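Let's see this in three dimensions:
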Amino acid sequence: MDTPGQRQQSDIGDYLEILRSQRQLSPHTLDSYLLDLQELIRLAGPTELKSLNTHQIRRFAAQMHGAGQSARTIARKLSSWRSFYRWLVENHDLPANPVEGVRAPKKGKPLPKALGADDAVRLVAHKGSDQPTARANRAMFELLYSSGLRVSELAGLDIAPVTETGYSSAGWVDMREGEVHVTGKGGKERIVPVGNPALEALQDWLAVRGSLLKSDPHPLFLSGRGSRISTRLIQLRIKAHAQSLDIPANVHPHMLRHSFASHVLQSSGDLRAVQEMLGHSSIAATQVYTSLDFQHLAKVYDQAHPRAKK
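A predicted model of the protein is given here:
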């Protein structure tokens, strides 16, 4: 008489033969199914596969997650197991599929990419020429990093608050108070401080802004043609600027927003203040920067501590 272990190996062999002959799966795919089912046998230990229940399958998924397997890998293995048990239900009178309803852990959202403080300062502080376009670039980049603006908020800034028939300013910079007023997502208004370097860069830009101004007097930042600058043009300019400085990153405006949040949080530890300055409606959206902060601390530890794991 076959042992339980021999019987389940026989079941797996029959199942894989069905996949090969009827579904015509490739040898590579069949090998993947076999490896996934062998892992299930390992996790089950002395318990027969036909005796496993949903609670145990969930525990196995948690064990794989705790061992560092990715959500995608766990989802694939659960899919292999689910298909195998579906075949057992249909062909071997198994009462229920224990993998039905078991889901893999959610895929973690990738952390936002932020520049290091040195690279961020080098990017925004580089003056370049005194040409109007170069002055506009420096003022925009300084303001992005100084106040954590979204690129759409930056492009929408006016030189002063305007309310007239059919038009109302979405944002402007109060030079005297050192503040930028913006209207963010969902029409939410906020006021964010502007640092002195950004205010000085804005003054340099305002001194030559008139040379580019055409018909619309309201926009703070202008393209070379004299119209309100577009978000796409800001993206192209900051990328080209970073490349000219050999900054090893695919720099985009939102990266300066991430850098602003990460660096303020590293220095202050005040998550609520960062939330307000970013205009996040939920603290959960801001908490991702605590992960960036920990990454920074872990890097410093690894580099500096004599007993750190290299």
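
alpha carbons only for contacts and neighbour counts from here, please
Fine.

what's the nearest residue to residue 104 if we skip its chain neighbours?
Distances taken as Cα to Cα, 6 or more residues apart in numbering place residue 75 nearest to residue 104, at 5.0 Å, with adjacent residues excluded.

so the one you found touches residue 106, yeah?
No. In this structure, residue 75 is not within contact of residue 106 by Cα atoms under 8 Å, at 9.5 Å.

With neighbour numbers in mind, choose between these two.
Using other Cα atoms under 10 Å as the criterion, residue 75 and residue 106 rank with residue 75 on top: 18 against 10.

Which elements pack onto the longest helix anywhere in the chain?
Using DSSP state H, we find that the single longest helix of the chain is helix 71-91. Under the contact criterion of 3 or more Cα pairs under 8 Å, 6 or more residues apart in numbering; DSSP states H and E, helix 71-91 touches helix 4-21, helix 27-44, helix 54-66.

What are the contacting residues of that helix?
Residues outside helix 71-91 that contact it (Cα atoms under 8 Å, 6 or more residues apart in numbering): 12, 15, 33, 36-37, 40, 61, 64-65, 94-100, 102-107.

Apply 10 Å and report the result again.
With Cα atoms under 10 Å, 6 or more residues apart in numbering as the test, helix 71-91 has contacts from 11-12, 15-16, 18, 32-37, 39-40, 49-50, 57-58, 60-62, 64-65, 92-108.

Would you do the same for the sequence below? I want to compare the two.
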Amino acid sequence: MDADADAALVERYLEHVRVGKRLAQRTVELYALDLRKLLENARAANIPLTRVQTAHIRRWVAQMHAGGRSGRGIALILSGWRGFYAWLGLHDQVPSNPVQDVKAPRSPRPLPKALGVDDAMRLADHEDEGADPVLEARDVAIVELLYGCGLRVGELVGLDVVASGVARGWIDLDAGEAHVLGKGSKRRAVPIGRQAVQALQAWLGLRGQLATTDPALFVGRGGRRLTAQSVWLRLRRRSMQAGLATPVHPHMLRHSFASHVLQSSSDLRAVQELLGHANIATTQVYTRLDFQHLAKAYDAAHPRAHRKR
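Next up, the predicted model:
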């Protein structure tokens, strides 16, 4: 094989993506690293780049995976190699793209981050004594709905005070329900717990002080509907004030809601309905969180959990 010819092909391709496609310098550098790996593999196999076959690519993917490379990392490398061979094909250097049908190994799905029960209670019970009492009442109600009902932040900010023909969602305190518009424009009713009802009643008693004509349940200082970003920022600030080790975001409270309900009830179908998941496989990730909880309890309590050092 002609190592110099292969290196020249790689340099021509990098010049193409740098000048012709005007990719960012950092992207070009990453492409160069990936193609250097391809060159090393081809040299070790004693074949030119233009003679690489799909079987070679699959073998190299297996080697990277065995070496500890993540599925996501391998997928990025394959993407770079695929683009290189597509370019070679356009210049009649290869008859077909050997990377075209090769997929990276699946990475394990990361577990959602959930608060422990004690941290969730600390956040829900936190009182910011120096805050504007109107905004404080609003933020307490937000936390209670996110954690007590497992709402998505988009569902939360879409809530109106009362039902109407154009409402995306609304609350019915008499029935103790929140009616939300979830993903796929699917409506569902979620029960509101006693603490959340009390927090909402306190907020609604003060909401008029913001002089709003907006039908939104949650509004800001200017009387306009709160944005999802505003909720993120307020919740992050509140969690830090409450002394939590990790800044909290709205979806973390949704995960916490699901995990804690499942720990207490073990009713996966009920949790699926409450969260509005179309597929129960999406909900099953919380069984892994529940197992983690059980495993920690075992490690902490069982005399045979750990061998004495």
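
For ChimeraX, what selects the buried ones among the contacts of helix 71-91 of the first structure?
Selection of buried members from the contacts of helix 71-91 of the first structure for ChimeraX, criterion 16 or more other Cα atoms under 10 Å:
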select :11,12,15,16,33,34,36,37,40,49,50,57,58,60,61,64,65,97,98,99,100,102,104
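
Give me the mean distance between whichever helix or strand comes after the longest helix of the first structure and the second structure.
Beyond helix 71-91 of the first structure on the C-terminal side, the first helix or strand identified by DSSP states H and E is helix 117-125. Following the fit onto the second structure, the mean deviation recorded for helix 117-125 of the first structure is 1.8 Å by mean Cα distance after the TM-score superposition for the first structure.

list the buried ones in helix 117-125 of the first structure?
Buried-residue list, helix 117-125 of the first structure, by 16+ other Cα under 10 Å: 119-120, 123-125.

What of stretch 232-241 of the second structure?
232, 234-236, 238-239.

so can I have a markdown table of the helices and strands packed on helix 71-91 of the first structure showing distance to residue 184 of the first structure?
A markdown table is the format used below for these (distance: least, Cα to Cα, whole Å):
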| stretch | distance to residue 184 of the first structure |
| --- | --- |
| helix 4-21 | 54 |
| helix 27-44 | 48 |
| helix 54-66 | 38 |
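
Residue 133 of the first structure is nearest to which of these?
helix 54-66 (51.2 Å; Cα to Cα).

and that closest one, what does it pack onto?
Contacts defined by 3 or more Cα pairs under 10 Å, 6 or more residues apart in numbering; DSSP states H and E place helix 54-66 of the first structure against helix 27-44, helix 71-91.

Format those as JSON lines; extra columns: distance to residue 137 of the first structure.
JSON lines is the format used below for these (distance: least, Cα to Cα, whole Å):
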{"stretch": "helix 27-44", "distance to residue 137 of the first structure": "53"}
{"stretch": "helix 71-91", "distance to residue 137 of the first structure": "42"}
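
Can you say which of those helices is packed in most?
helix 71-91 (a mean of 18; mean count of other Cα atoms under 10 Å).

Now do that helix against helix 27-44: the angle between them, please.
90 degrees (axes from the mean of the first three to the mean of the last three Cα atoms, to 10 degrees).

Helix 71-91 of the first structure versus helix 54-66: what angle between them?
Using the same axes, to 10 degrees: helix 71-91 of the first structure against helix 54-66 is 160 degrees.

Centre of the chain to helix 71-91 of the first structure, how far?
30 Å (Cα atoms, centre = their mean, to the nearest Å).

how much space between the residue most central in space within the second structure and residue 51 of the second structure?
Centroid check for the second structure by Cα atoms, centre = their mean gives residue 112 as the closest residue, at 7.4 Å. From residue 112 of the second structure across to residue 51 of the second structure, the span is 44 Å (Cα to Cα, to the nearest Å).

ok, now residue 78 of the second structure?
Distance from residue 78 of the second structure to residue 51 of the second structure, by Cα to Cα: 17 Å.

isn't residue 223 of the first structure right up against residue 230?
Yes. Assessed by Cα atoms under 10 Å, residue 223 of the first structure is found in contact with residue 230 at 7.6 Å.

Stretch 166-175 of the second structure aligns to what range in the first structure?
When the first structure is aligned by TM-score structural alignment, the counterpart of stretch 166-175 of the second structure is residues 168-177.

what's near enough to touch the residue nearest to the centre of the second structure?
Contacts of residue 112 of the second structure by Cα under 10 Å, 6+ apart are 251-252, 254-256, 259, 285-286, 288-289.

and residue 128 of the first structure, what pairs with it in the second structure?
So, by TM-score structural alignment, residue 128 of the first structure is matched to residue 128.

Which element, helix or strand, includes the closest residue to that match other than its chain neighbours?
Using Cα to Cα, 6+ apart and skipping the chain neighbours, the partner closest in space to residue 128 of the second structure is residue 136 (6.9 Å). Using DSSP H and E, residue 136 of the second structure maps to helix 133-149.

What residues of that helix count as buried?
Going by 16+ other Cα under 10 Å, helix 133-149 of the second structure has these buried residues: 134-149.
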